[in-house]
Structure formats: C-alpha cells, structure tokens
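Undergrad: this one's structure only:
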C-alpha cells in the first residue's frame, strides 16, 4: 500500500468519496504475513467477526471509526467476482482479530450507489485510515494478494500509532453452536447501531454496565457511541470557530476535541484538552480531565499517543 503523505484536514462530517484514492491494482509483494493472517489460521477457531454489513447512509460513521483502526469499505454486487472478493477479504480481516474492520455495502439493494459507482467498477474496496482514503482496489487484484493488502493496512496503521483492537462486530457464518452468541444487551446495542438508533445503543450498553460494571467491551462500546451521538449534529466549522473565540469555554474545547478524534487528529485533541487543563482550575479543569480520560479509552490504552498524553496530563496536573 502506498504510504500516505501528511495528514489531510478531512473533517468528521465531510462527504464520503470512494474514488480518488491511491490505486492498488498493481500491488506487488508486501512481505510475509503473520500466521493469523493465513486462511484457516487463528480466526477459524472462533465465531467472532470484524465484518459488518452497512447501509449507504452509515458510510460516514464507518469512515469516522477509521480514526481508531483501519477500515475497508467494500461495495459489492451479487456476481461471482463480488462473492470471491467478499469471502477472501472477510477471512483475512477476521484473521487480524480486531486490527482492521471490513464494512460491506450491497450495491444491488442500493441502486443509487450502484449507478454512482458504475456497474463496471463493482466490486471495489476502499481503505480508510485516520478518516481518509489511503487506497482503492477492485477485483483485478488476484485473490491470493488480498491478504497482503489487509496486512499492509495494519502495518501502515501501526506506523501511524494506531494499535487499538476493535471489539467483534458480528459472528462468522457457519459457527452457530460452536461459540456462545453475543451477550443479549451487546447484541441489542449492535442491532441498534445497524439501524442508526444511537439512543437505543447507549441505553443497551448502560444497562449492560449496570448488570456487570466490569464489562470492558460494554464500556468501550458506550464511549464510542456517546462520541458518535455528541458529534452527529455538529457543524465542524462553527464548532472550531466557537472554540477559537471562547478559549475559556470548556464545552467548546471538548466539542473540538471530539471532532478531532473522529477525524483522526488524535494528538490535536489530546493537546487541546491538556492545554486547557494547564491553564484552568476548578470544575472546568476537572471536566476537561474526565473527558480526556474518556477519549483515552476510545483511542485505546495501548496506543502510544495515549501513553505520551498521559505523561503530559500528569505534568499538567501536578
């Protein structure tokens, strides 16, 4: 995969464009894959999957998720080439155990999307990292090279400090009875997200945490959905302008930090809140600190950017 240049200013609510990315159709060797990346490897033993079907209107939310882990968006049809590409990519994505997500859009049920993309362009997959496209490829890439594409995405994300693993998004077909289903409230939250009902997803995760306060997956899911809910109706430019004009308004600074995390500008978000904490005292300072800690959980405690920011936070507080 071609190494991207400096991070663009793609914002959280910019329109999704699956064209104009780096062409990967001439992809060469990408080095050996880790053992879990081999079909029939680690992923074959479990039912968890990181493949999720989405509707066209959910594309932007999925692209925003690429601020946490790389995302492949596959627009497919009902043809044989689409079936091969879907199956092969799903195997390699699930082998990565949460290091990458595959979102599938069925063009046959979305005529407007099929028309916009062009029938001769389907199936087509676009790779997103940090909220922006970093590569695009279609069925001309041999199936035995698709694993290299997935591996390169993970490597590129790691080079850019993205080391978080996403929780499972679905269950692999054909594994019923081999593994327990998702806990009922997790499944309820997942179903709510699929239909775009953020309030119901929040309610399901909150109920899961009341029943099991140490449920780390529910905690992560709740933080992610709350971030989506806080930013879904924000005007990015107005939010940035408001924060610039009101540097002492903690809510204004928090709103921009949320937008930055969704847009992949994680370090900018952290630096903004630490700067506020350093310059303020009292309740506003504590509110900014608590929100920063919540953003840490969303980005992932193992992310090096989180570790660096925690050190800066300690210095700002003490």
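TA: All right, it came through fine. Here the structure is a predicted model, which means the values were calculated and not measured.

Undergrad: can we go C-alpha only for contacts and neighbour counts from here?
TA: Will do.

Undergrad: ok, residue 127 touching residue 138?
TA: No - counting by C-alpha atoms under 8 Å, residue 127 stays clear of residue 138, with 11.5 Å between them.

Undergrad: out of those two, which sits in the busier spot?
TA: residue 127 (28 against 21; other C-alpha atoms under 10 Å).

Undergrad: pretty sure that one belongs to a strand, no?
TA: Yes - Residue 127 sits within a strand when classified using DSSP: H, G, I helix; E, B strand; the rest coil.

Undergrad: Count residues in the vicinity of the residue nearest to it when sequence neighbours are not counted, would you?
TA: Leaving aside its sequence neighbours, residue 127 sits nearest to residue 72 (C-alpha to C-alpha, 6 or more residues apart in numbering; 4.6 Å). When neighbours are counted by other C-alpha under 10 Å, residue 72 registers 26.

Undergrad: which ones are touching residue 186?
TA: Applying C-alpha atoms under 8 Å, 6 or more residues apart in numbering to residue 186 gives the contacts 204, 205, 208, 218.

Undergrad: Do you have the strands of the stretch 1-150 of the chain handy? List them.
TA: Ranges of strands in the stretch 1-150 of the chain, per DSSP state E, counting those that start in this stretch, are 48-49, 51-53, 71-76, 101-106, 124-129, 132-138.

Undergrad: let's bring in a second model and compare:
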C-alpha cells in the first residue's frame, strides 16, 4: 500500500469521542502498556503520522458492534505489549472516527494497516490467529528495519527525553484550535530565529497550504476546466485537487497550464507547482514523474 494515500491530509481536529464498551485496550493509557494507544481524529497526526517516523504504527480499525474485531484487537494488544515498544498499536473506533476509516479506504471491519514514515506499508482484513498476526507483525518489522528513527528516550531510560520546544508547542496548540493564521505566525517566528530549522520549514509549508486551500470554493475544478486560460482558476483548482488527495491531478493541471503560458503567468504556475512538490517526499514516484514532465514542459 506504500504511497497509496496521503494520510497527512487528515488534519481535521475534533473532540475525542467515547469508545464503545469493550473496545479500549486494557492499560492503553497506563505505564504498563505504552505501546497501545487510542487513536481518534483529534490525535491521528500525533499518534500515527508523527510516531510512525520512529517505529511502525499498526492501526486497528474496529467497532464495538463487531465481536470479531474486538477479538483481533486483544490479539494485537498482547503482541504489542510483548514487543515492548518495537511498534505501536493504535486502536480506532470507526463508529466515532469515520474519517480515519475513509482515509485508509477501509471496506470491511476489522481492518489493520501498518503505517511507517507516514505512509501505509501493509494491511489485512478480518480475524486472524495469534500465529498469523505474529507472522504479519514480524514481516512489517523486517521491512522497516534500519529505516526509521527508533523510539525516543522515555522516563527511566538511560537518557531522558529532551523537553518539548515551547515554540513548537505554541504552534501546535494554535493548529489544534483551528487558528491557522496563528500557527503560520508561530512557525514563521521560529524560522526568523533559525532560518535552517527543517522541522519549522516543513510545518510552515503544510499549514500555509491548508490555510490557502480551505478558502477555495467548492466549484474550483469546474470553473478551471471551463476557463483553461484563467491562471488564477488553475491555481485554485490545483489546491482543491491536492486537498482532495489527488496530487497527480493537481500536478498534471499545472503542468498543462505551463505548456499553454509564457512570461509572468508561466512563472507563477511553475512557482506554485514547486511549492506543492515540497509538501511530499521527493522520492514519491508521482513527484518524480511530475518533475520529469515539468522539465519537458519548460524545455
């Protein structure tokens, strides 16, 4: 499933909902089972996307209405605790967090997806035995061996984890509250102080895109298709397509517009396309392909 969906687009914040009885892993919030967390739309980015840069996050999408999914969750919980932080189990109540299931394209419950470095790596549907789950987990761990940052130091480890940078905390708080302008200002302030701060650069790009894309009208694509010579319309439509997790469509639209234009219009289109490229891993196949098409369009 690598690269199949852009999970970073799941930025909607919401109040965590109560889990149905029996769906929360025992000890999920306590020190005895730090490898098991409850994932909601509110904490998806922090608990899945960010932590998957350290170790694989196995997202189990279950429902209190499905006894089979609860049995599978118990199997996963036992193995997660046994593996002592080598991977993280994220339990999702799909009844309260439908957007997460939609982001993964889930068609059946239970569905389990392993996420590494922010992207889906492997998945399976339906109940599995302990031995089958163990084999699947081992395959996931083997696939990412040496490719992730590893678990940060925890309280009680030889080296304590460094305290969070309060500047980033302020920016994340603004983002969580839906104040994108304040988040942009907070990340920009960090860059003013540390122009080479890669984390702030990446975060600022993402938030600036979200702030701009959320102002695009619902008919942006139709308007652009009807007015191919309107550069502003093409820029807005590309933002709408990228927000809808259609990067190939967004890139293709801007490249086609670049072929039709010259001068300042072409410069504006090319600049925006390069900005959109920076929202993704440069090694993503669709980014590599689009860069080649851009070079052909320009030369």
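TA: Noted; the coordinates are in hand. Here the structure is a predicted model, which means the values were calculated and not measured.

Undergrad: ok, now which ones touch the residue nearest to residue 127 of structure 1?
TA: Per C-alpha under 8 Å, 6+ apart, neighbours of residue 72 of structure 1: 100, 101, 102, 103, 125, 126, 127, 128.

Undergrad: Spatially nearest residue to the last one, not counting backbone neighbours?
TA: Taking C-alpha to C-alpha, 6+ apart as the measure, residue 128 of structure 1 lies nearest to residue 71, with 5.2 Å between them; neighbours along the chain are not counted.

Undergrad: Count the residues that sit near that neighbour.
TA: Applying other C-alpha under 10 Å, we find 30 residues neighbouring residue 71 of structure 1.

Undergrad: thought it was touching residue 99?
TA: No - applying C-alpha under 8 Å, one finds residue 71 of structure 1 not in contact with residue 99, separated by 9.1 Å.

Undergrad: picking that back up, by neighbours, which of the contacts of residue 72 of structure 1 wins?
TA: Busiest of the contacts of residue 72 of structure 1 [other C-alpha under 10 Å] is residue 101, holding 31 neighbours.

Undergrad: how far away is that one from residue 86 of structure 1?
TA: Distance, residue 101 of structure 1 to residue 86 of structure 1, by C-alpha to C-alpha, to the nearest Å: 13 Å.

Undergrad: hmm, back to that, is it possible to get a markdown table of the strands of the stretch 1-150 of structure 1 that adds distance to residue 12 of structure 1?
TA: Below are these laid out as a markdown table (distance: least, C-alpha to C-alpha, whole Å):
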| stretch | distance to residue 12 of structure 1 |
| --- | --- |
| strand 48-49 | 26 |
| strand 51-53 | 21 |
| strand 71-76 | 15 |
| strand 101-106 | 18 |
| strand 124-129 | 13 |
| strand 132-138 | 10 |
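
Undergrad: Which residue would you name as the spatial centre of structure 1?
TA: For structure 1, the residue nearest the mean C-alpha position is residue 65 (2.3 Å; C-alpha atoms, centre = their mean).

Undergrad: OK, contacts around it?
TA: 71, 131, 262.

Undergrad: Relative to residue 129 of structure 1, how far out is it?
TA: Per C-alpha to C-alpha, residue 65 of structure 1 is found 9 Å from residue 129 of structure 1.

Undergrad: In CSV, list the contacts of residue 72 of structure 1 along with distance to residue 176 of structure 1.
TA: Below are these laid out as CSV (distance: C-alpha to C-alpha, whole Å):
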residue, distance to residue 176 of structure 1
100, 23
101, 21
102, 21
103, 22
125, 28
126, 30
127, 30
128, 31
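
Undergrad: In structure 1, what residue spans correspond to helices?
TA: 59-65, 80-95, 111-117, 146-159, 184-194, 198-211, 216-231, 236-245, 250-262, 266-279, 282-299, 304-317 (DSSP state H).

Undergrad: got these as a markdown table, with distance to residue 174 of structure 1 columns?
TA: Shown next, in a markdown table, are the helices of structure 1 (distance: least, C-alpha to C-alpha, whole Å):
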| stretch | distance to residue 174 of structure 1 |
| --- | --- |
| helix 59-65 | 25 |
| helix 80-95 | 13 |
| helix 111-117 | 29 |
| helix 146-159 | 22 |
| helix 184-194 | 18 |
| helix 198-211 | 27 |
| helix 216-231 | 24 |
| helix 236-245 | 43 |
| helix 250-262 | 34 |
| helix 266-279 | 38 |
| helix 282-299 | 31 |
| helix 304-317 | 37 |
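
Undergrad: And for the counterpart of residue 260 of structure 1 in structure 2, the neighbour number?
TA: Aligning on TM-score structural alignment places residue 260 of structure 1 opposite residue 241 in structure 2. The number of residues packed near residue 241 of structure 2 is 19, by other C-alpha under 10 Å.

Undergrad: so who does residue 241 of structure 2 touch?
TA: Residue 241 of structure 2 neighbours (C-alpha under 8 Å, 6+ apart): 221, 247, 249, 250.

Undergrad: Among these, which pair sits farthest apart?
TA: Taking C-alpha to C-alpha, the two most distant members of the contacts of residue 241 of structure 2 are 221 and 247; they sit 13.5 Å apart.

Undergrad: before we move on, the earlier item: keep only the contacts of residue 241 of structure 2 that stay in contact in structure 1.
TA: Compared against structure 1 with both residues aligned by TM-score structural alignment, their matches' C-alpha atoms under 8 Å, the contacts of residue 241 of structure 2 retain 247, 249, 250.

Undergrad: now, among these, which is nearest to residue 143 of structure 2?
TA: Among those, and counting by C-alpha to C-alpha, the member closest to residue 143 of structure 2 is residue 247, at 26.2 Å.

Undergrad: how many neighbours does that closest one have?
TA: 23.

Undergrad: From residue 216 of structure 2, how far out is the closest residue to it other than its chain neighbours?
TA: Nearest-residue entry for residue 247 of structure 2: residue 241, 6.7 Å, with adjacent residues in sequence omitted and distances by C-alpha to C-alpha, 6+ apart. Here the criterion is C-alpha to C-alpha. By it, residue 241 of structure 2 lies 10 Å from residue 216 of structure 2.

Undergrad: for residue 99 of structure 2, same thing?
TA: Taken as C-alpha to C-alpha, the span from residue 99 of structure 2 to residue 216 of structure 2 is 21 Å.

Undergrad: quick one: buried residues of stretch 55-63 of structure 1?
TA: If you call a residue buried by 16 or more other C-alpha atoms under 10 Å, then stretch 55-63 of structure 1 has these buried ones: 55, 56, 58, 59, 60, 61, 62, 63.

Undergrad: Could you do stretch 127-147 of structure 1 as well?
TA: 127-139, 141, 146-147.
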